[in-house]
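Visitor: Here's my sequence, what's the structure:
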Amino acid sequence: MQLGLDSFVAVRPDPVTGITPSPVERFQQLLEEITLADQSGLDVFGIGEHHRHDFLDSSPAVILGAAAALTRRIRLASAVTVLSADDPVRVFQDFATIDLISQGRAEIVAGRGSFVEAYPLFGLDLEDYDSLFKEKLQLLLKLRAENPITWAGNHRAALDHQGVFPRPLQASLPIWLGVGGTPASFMRAGELGLPLMVAIIGGEPHRFRPLIDLYRKAGAQAGHAPAQLRVGLHMLGYVADTTQQAADEFFPGYARAFTEIGRERGWPPVTRRQFDALLGPTGALLVGDPQAVATKIRSVSESLGGIDRLSFQMSVASLPHPQMLRAIELLGTQVKALINA
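Guide: Below is the predicted model:
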């Protein structure tokens, strides 16, 4: 199983000291985190895409380009590219460029995003939410397969035998489909034979088994080999030297972030009791010491019929930089070995 990290480059006050890093400081911290992830043996680092005041990841390709110049082996991915609100031609060109700079380590995780601020920002109608994504995904896949390309759709100017450059180093630039909990999205990924990245940020992971089975069934019916139908998970987590330390350090920032988001979405404030429940054997939080986290990852994988990649999301808790670095070190040097023993 591959193990990695995703970051939304959150820039919020430290939940203990109240100090907020400047954007310049936060980017320097991020690049240090990515470099350490590479050195510690983690397999992938993903950068999200948001267009909000509390995240600095509005241009993930630029960040990944900087990371490509600083790293040697770790794969570099979006997490996710909000494809509905972007131009697939530019997305392909950006990630082909990252692939060349990184010497073949770029990946795209294409999705629709869990926030909708990109749609009015770029002059798009939310009523076209699904048709935008369906059409743009089709174009992105065609760009990967053909050059020059001829294509026509409803949401972008047509292409008539148009060359698109540069081309990536990898023969087929990896494109994953990022999904939440909609059965149609799982079926779409299976029918297209695309690897699946499932965001699980709450509840009980084992409840996603029927959807993952649906993905695998749709892929098999479409004629795709089982090895092609890879499953990855994006989950919230944090590793420290002891389980109690991990829980106590992660909770304040986690609670603040999800309480703020909850105000926008009508959720009640997060309580420690709710948090502790998610730390249990069937809960969605991967928080603890290396052995506890590895044991839970193996349990989650088994409950879902086997997974190929797990990406931790730790930045949501706005942890102090030294704690983030220690967590990355533990993930790469201990947790990865334990889950693959």
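Visitor: When you work out contacts or count neighbours from here on, use the C-alpha atoms and nothing else.
Guide: Fine.
Visitor: Can you point out the helix or strand that includes residue 233?
Guide: Taking DSSP states H and E as the criterion, residue 233 maps to strand 231-239.
Visitor: Report the next helix or strand after that strand in sequence order.
Guide: Next along from strand 231-239, by DSSP H and E: helix 243-265.
Visitor: buried ones in that following helix?
Guide: By neighbour count, with 16 or more other C-alpha atoms under 10 Å as the criterion, the buried positions of helix 243-265 are 243, 246-247, 249-259.
Visitor: circling back: what helices and strands are in contact with the strand holding residue 233?
Guide: Packing partners of strand 231-239 (3 or more C-alpha pairs under 8 Å, 6 or more residues apart in numbering; DSSP states H and E): strand 196-200, helix 243-265, strand 286-288, strand 309-313, helix 321-330.
Visitor: Including distance to residue 232, could those go into a markdown table?
Guide: Formatted as a markdown table, those follow (distance: least, C-alpha to C-alpha, whole Å):
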| stretch | distance to residue 232 |
| --- | --- |
| strand 196-200 | 5 |
| helix 243-265 | 22 |
| strand 286-288 | 15 |
| strand 309-313 | 4 |
| helix 321-330 | 19 |
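Visitor: And residue 291, how far from residue 121?
Guide: Counting by C-alpha to C-alpha, to the nearest Å, the gap from residue 291 to residue 121 is 44 Å.
Visitor: Looking at the two now, which is surrounded by more residues?
Guide: Set residue 291 next to residue 121 and count neighbours by other C-alpha atoms under 10 Å: residue 291 wins out with 17 against 10.
Visitor: one more, for comparison:
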Amino acid sequence: MDDIWSKGIWDLMTRIFPDDNNGRRIILTSRPKEVAELADPDSNPPGLSLLNSDNSWKLLHDQVFGSQHVCPPELENVGKKIAQKCQGLPLALLVVAGHLSKISRTRECWDDVAKRISKIVASEPDKCLGVLGMSYSYLRDHLKACFLYMGVFPEDFEVQIRRLIQLWVAEGFLRNERLKSLEEAGKECLEDLIGRNLIMVRRISSFHVPSTIKLQNLEGLSDLSISCCTKELFSGIPNLKRLKIHGAWAECTTDMIFQTLNSVSCLNQLEILKIICSRKLYAHRLPSKYALPISLKMLTLCCTYLPWEDMANIVMLPNLLALKIKDNGFDGDAWRLSDEEIFNQLKFLLIHRTNMKRWEAAVLTSPSCNA
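Guide: Next up, the predicted model:
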């Protein structure tokens, strides 16, 4: 059985397949270590180690060229460099190999890939980030806060465990439980995150206890609930570049949407923002002022029912290339753009399912915009 995510699922399976001493066995895989330990408390579940440099290159090579073919000599060194940057993660190697298979086999193209490993891996959310998202969704609330806080550190940064726990304590992320100090609670949280393969252990002390951990830079976050969107949360993950926010009908109040738009202002590296609400109709609200990150390149608003006057907050974004307004992302009969309101860099504009009846604009943007 592959990919058992929770203790509850395993408890259910044991009822379906009881141990009746007939010699049969069930082999299972799980990301949370606690599930594997529950399945057989008397054994130490074997973990899958990361691939070494040779095996990483072999996997990448065979996926790109096939086991019966040889990599051209001029691509071998940069290919090994690319494999090394995947840090022994098979999923990352497979995603990068798929990308390499689609581009020209030239040194220049492969050098470019070596510089953009993180972005290439993030471009396949259903593969790598999808697995990360599943691990994240099963975390308890205080563990989510501890995990997201790691976004304050640069990519591949090594942090002392003692320092990290002290920072968690200072932020108030840890629960104060009976008979446990906050430091002990922090160690348990860390062990939980390591057990779920969300953190990589870099060094082990002489007492066989992790001493430093290696942090992967959190650049993308998908399906974040709109009720969780606060400046306190986003200030802990300043390196975020891609953000997708979902809101249920009961959550997407006028005040909540306004709070969300204000809260993302601290994400100075954010390039892609999607806000998708599940609602059919809203009362008209007054125009508001908010400062979206000037780094934004792509913005999607769906069912947010903003007044068209709020477009003044978006027109001023200097790097915006694509704007998608879906299912009454903006609400009202008319969109009026003054002579001063011009999209300087916009290349693509989509307005889909709107109650707008009149669009008044002297100049929208440069002639290269596809509207």
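Visitor: Would you pull the TM-score for this pair?
Guide: Superposed pair, TM-score by TM-score structural alignment, normalised by the length of structure 1: 0.31. Supporting alignment: 171 aligned residues with a C-alpha RMSD of 6.2 Å.
Visitor: sorry, back to before: closest one to residue 184 of structure 1 among the helices and strands packed on strand 231-239 of structure 1?
Guide: Closest approach to residue 184 of structure 1 among these (C-alpha to C-alpha): strand 196-200, 12.8 Å.
Visitor: For residue 100 of structure 2, which residues are in contact?
Guide: Taking C-alpha atoms under 8 Å, 6 or more residues apart in numbering, we find residue 100 of structure 2 in contact with 64, 110, 113.
Visitor: Tell me how many other residues surround residue 326 of structure 1.
Guide: For residue 326 of structure 1, the neighbour count with other C-alpha under 10 Å is 15.
Visitor: neighbours of residue 185 of structure 2, just the number please.
Guide: 17.
Visitor: Am I right that it is in a strand?
Guide: No: counting by DSSP: H, G, I helix; E, B strand; the rest coil, residue 185 of structure 2 is not found in a strand; it is helix.
Visitor: re the thing from before, as TSV, the contacts of residue 100 of structure 2 with secondary structure, distance to residue 12 of structure 2 and neighbour count would be great.
Guide: Listed next are the contacts of residue 100 of structure 2 as TSV, based on DSSP: H, G, I helix; E, B strand; the rest coil; distance: C-alpha to C-alpha, whole Å; neighbours: other C-alpha atoms under 10 Å:
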residue	secondary structure	distance to residue 12 of structure 2	neighbour count
64	helix	41	20
110	helix	48	19
113	helix	45	20
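Visitor: wait, which of these is closest to residue 201 of structure 2?
Guide: residue 113 (26.3 Å).
Visitor: doesn't residue 82 make contact with that closest one?
Guide: Yes: shown here, residue 113 of structure 2 and residue 82 form a contact pair, counting by C-alpha atoms under 8 Å, at 7.4 Å.
Visitor: which strands and helices sit next to whichever strand or helix holds residue 276 of structure 1?
Guide: Element membership for residue 276 of structure 1, per DSSP H and E: helix 272-278. Judged by 3+ C-alpha pairs under 8 Å, 6+ apart, helix 272-278 of structure 1 is in contact with no other helix or strand.
Visitor: Show me which parts of it are buried, residue by residue.
Guide: The neighbour-count check on helix 272-278 of structure 1 (16+ other C-alpha under 10 Å) flags 275, 278 as buried.
Visitor: Nearest to residue 339 of structure 1 among the helices and strands packed on strand 231-239 of structure 1 would be which one?
Guide: strand 309-313 (10.7 Å).
Visitor: got the angle for that closest one vs helix 321-330?
Guide: Our comparison of strand 309-313 of structure 1 with helix 321-330, counting by axes from the mean of the first three to the mean of the last three C-alpha atoms, to 10 degrees, yields an angle of 170 degrees.
Visitor: other SSEs contacting strand 309-313 of structure 1?
Guide: Contact analysis of strand 309-313 of structure 1 by 3+ C-alpha pairs under 8 Å, 6+ apart lists strand 2-7, strand 231-239 as its packing neighbours.
Visitor: Mind putting those into a markdown table with mean neighbour count?
Guide: Converted to a markdown table, these look like this (neighbours: other C-alpha atoms under 10 Å):
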| stretch | mean neighbour count |
| --- | --- |
| strand 2-7 | 24 |
| strand 231-239 | 25 |
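Visitor: Residue 236 of structure 1 and residue 293 touch, don't they?
Guide: No: using C-alpha under 8 Å, residue 236 of structure 1 is not in contact with residue 293; the gap is 11.4 Å.
Visitor: Which residues are in contact with each of those two?
Guide: Counting by C-alpha under 8 Å, 6+ apart, the contacts common to residue 236 of structure 1 and residue 293 are residue 286.
Visitor: now the helices and strands packed on strand 309-313 of structure 1 in a markdown table, with distance to residue 311 of structure 1?
Guide: Formatted as a markdown table, these follow (distance: least, C-alpha to C-alpha, whole Å):
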| stretch | distance to residue 311 of structure 1 |
| --- | --- |
| strand 2-7 | 4 |
| strand 231-239 | 5 |
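Visitor: of those strands, which approaches residue 198 of structure 1 most closely?
Guide: strand 231-239 (4.8 Å).
Visitor: how about the helices in the stretch 51-200 of structure 2?
Guide: 53-65, 73-85, 90-100, 107-115, 117-122, 130-137, 141-149, 161-171, 182-195 (DSSP state H, counting those that start in this stretch).
Visitor: ranking those by burial, who's on top?
Guide: Across those, averaging neighbours per residue (mean count of other C-alpha atoms under 10 Å) puts helix 90-100 on top, at a mean of 20.
Visitor: any idea of the angle it forms with helix 107-115?
Guide: 150 degrees.
Visitor: what's the angle between helix 90-100 of structure 2 and helix 130-137?
Guide: For helix 90-100 of structure 2 against helix 130-137, the angle by the same axes, to 10 degrees is 150 degrees.
Visitor: Helix 90-100 of structure 2 to helix 73-85, inter-axis angle?
Guide: With the same axes, to 10 degrees as the basis, helix 90-100 of structure 2 and helix 73-85 are set at 150 degrees to each other.
Visitor: re earlier: format the helices of the stretch 51-200 of structure 2 as JSON lines; extra columns: distance to residue 325 of structure 2.
Guide: Formatted as JSON lines, the helices of the stretch 51-200 of structure 2 follow (distance: least, C-alpha to C-alpha, whole Å):
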{"stretch": "helix 53-65", "distance to residue 325 of structure 2": "39"}
{"stretch": "helix 73-85", "distance to residue 325 of structure 2": "38"}
{"stretch": "helix 90-100", "distance to residue 325 of structure 2": "30"}
{"stretch": "helix 107-115", "distance to residue 325 of structure 2": "32"}
{"stretch": "helix 117-122", "distance to residue 325 of structure 2": "24"}
{"stretch": "helix 130-137", "distance to residue 325 of structure 2": "25"}
{"stretch": "helix 141-149", "distance to residue 325 of structure 2": "29"}
{"stretch": "helix 161-171", "distance to residue 325 of structure 2": "37"}
{"stretch": "helix 182-195", "distance to residue 325 of structure 2": "38"}
